[in-house]
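Trainee: Have a look; sequence and predicted model below, questions after that.
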Amino acid sequence: MSDWTLTKTRLFEGVWEGVLVPTEPGTAAPEIEVTHLQQPLDGVEIIARPDSGDRVLRVPVPADRIADGVQTFLIRDRSSGEVLDSFALVAGDALAYDLRAEIALLREELDLLKRAFRRHCLETASGGG
């Protein structure tokens, strides 16, 4: 188990940010590794905040790692090997297809509900008098 808890704060201007909080005060700085397709990313920063004892993790997302489909990034504590968090970027035609398929499914379900509701209203109106 890791000595740190990671909480995402934002993804802004191509940089994923989170706050690393030690499970116990005075814990040594973590060794963080961020990977995409099992390849480590460069430029990962851990910035200490002495006033609170926690640290800010900054992960710049390289432009060459952005592509169609789902791109998943793993954030691990290198010393324990535990995955602290992950994030995914979804882009391109694969996303558009998925959204179109979901919208079509929702429309079909809505049509089914409308027919069932109309049938219920007709049965209730003709059966009760």
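Mentor: Alright, I've got the coordinates.
Trainee: contacts and neighbour counts: CA atoms only from here.
Mentor: OK.
Trainee: Helices of the chain, residue ranges please.
Mentor: 93-127 (DSSP state H).
Trainee: ok, now which ones touch the spatially most central residue of it?
Mentor: Note on the chain: the residue nearest the mean C-alpha position is residue 87, at 4.4 Å, using Cα atoms, centre = their mean. For residue 87, the contact set (Cα atoms under 8 Å, 6 or more residues apart in numbering) comprises 72-74.
Trainee: what does residue 66 give?
Mentor: 89, 91.
Trainee: any idea how far it is from residue 113?
Mentor: 40 Å (Cα to Cα, to the nearest Å).
Trainee: Same question for residue 52.
Mentor: Separation of residue 52 from residue 113 (Cα to Cα) stands at 53 Å.
Trainee: Below is structure B, check it against A:
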Amino acid sequence: MEATLTKTRIREGVWQGLLTGASEGIEVTLLGEKIAGVTVTPCPGGHEVRVPIPAAVLNDGVQTFLIRQGAETLAHFTIITGVAMEDDLRAEIDLLRAELDMLKRAFRRHCVETA
């Protein structure tokens, strides 16, 4: 069964979502670094995923968190701090950068393994 993750809310510095399907191997990254303290607990309808948002990462600009299971990105969320933005274009560009960085690492790993 394919896993799906649906955001339920952000409250008190914690992103929360409902995961249906397999619950193993969930990791959250920001700029390629893993976020500690992510929990996945059984709940009615699936599993509740809780991602603490570290205060240390809240800086001016756009921060995009990727929630992944293996190589598949299940969801992402973006936090914008500092100057108010009229549209979400910077967030989309930041997400594209994060995805591109992930693809570059996977491609380099593939090249090393097949060489």
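Mentor: It's in. As the structure is a prediction and not an experimental result, all values here were calculated from the model.
Trainee: re the thing from before, out of residue 52 and residue 113 of structure 1, which sits in the more crowded spot?
Mentor: More crowded of residue 52 of structure 1 and residue 113, by other Cα atoms under 10 Å: residue 113, with 12 against 9.
Trainee: Next, the contact list for the closest residue to residue 11 of structure 1 other than its chain neighbours, please.
Mentor: Distance criterion Cα to Cα, 6 or more residues apart in numbering; nearest residue to residue 11 of structure 1, sequence neighbours excluded, is residue 17 at 6.1 Å. Contact partners of residue 17 of structure 1, counting by Cα under 8 Å, 6+ apart, are 8-11, 56-59.
Trainee: Tell me the residue in structure 2 aligned with the residue nearest to the centre of structure 1.
Mentor: Counting by TM-score structural alignment, residue 87 of structure 1 lines up with residue 77 in structure 2.
Trainee: my read: residue 3 of structure 1 touches residue 22, true?
Mentor: Yes - judged on Cα atoms under 8 Å, residue 3 of structure 1 makes contact with residue 22 at a distance of 5.8 Å.
Trainee: check contacts around residue 35 of structure 1.
Mentor: Counted by Cα under 8 Å, 6+ apart, residue 35 of structure 1 has contacts 41, 73-75.
Trainee: nearest to residue 99 of structure 1, of those?
Mentor: Ranked by distance to residue 99 of structure 1 (Cα to Cα), those are led by residue 73 at 22.3 Å.
Trainee: Now for the closest one: which residues touch it?
Mentor: Shown in contact with residue 73 of structure 1 (Cα under 8 Å, 6+ apart): 34-37, 86-88.
Trainee: top of these by neighbour count?
Mentor: residue 34 (21 neighbours).
Trainee: Which residue in structure 2 aligns with it?
Mentor: By TM-score structural alignment, residue 34 of structure 1 lines up with residue 28.
Trainee: which residue sits closest to that match, ignoring its sequence neighbours?
Mentor: That would be residue 67: by Cα to Cα, 6+ apart, it lies 4.5 Å from residue 28 of structure 2.
Trainee: so what corresponds to that neighbour in structure 1?
Mentor: Residue 67 of structure 2 maps onto residue 75 in structure 1, by TM-score structural alignment.
Trainee: how many neighbours does that match have?
Mentor: Using other Cα under 10 Å, residue 75 of structure 1 is surrounded by 20 other residues.
Trainee: does it really touch residue 86, like I thought?
Mentor: Yes - Residue 75 of structure 1 lies in contact with residue 86 (Cα under 8 Å); the separation is 5.6 Å.
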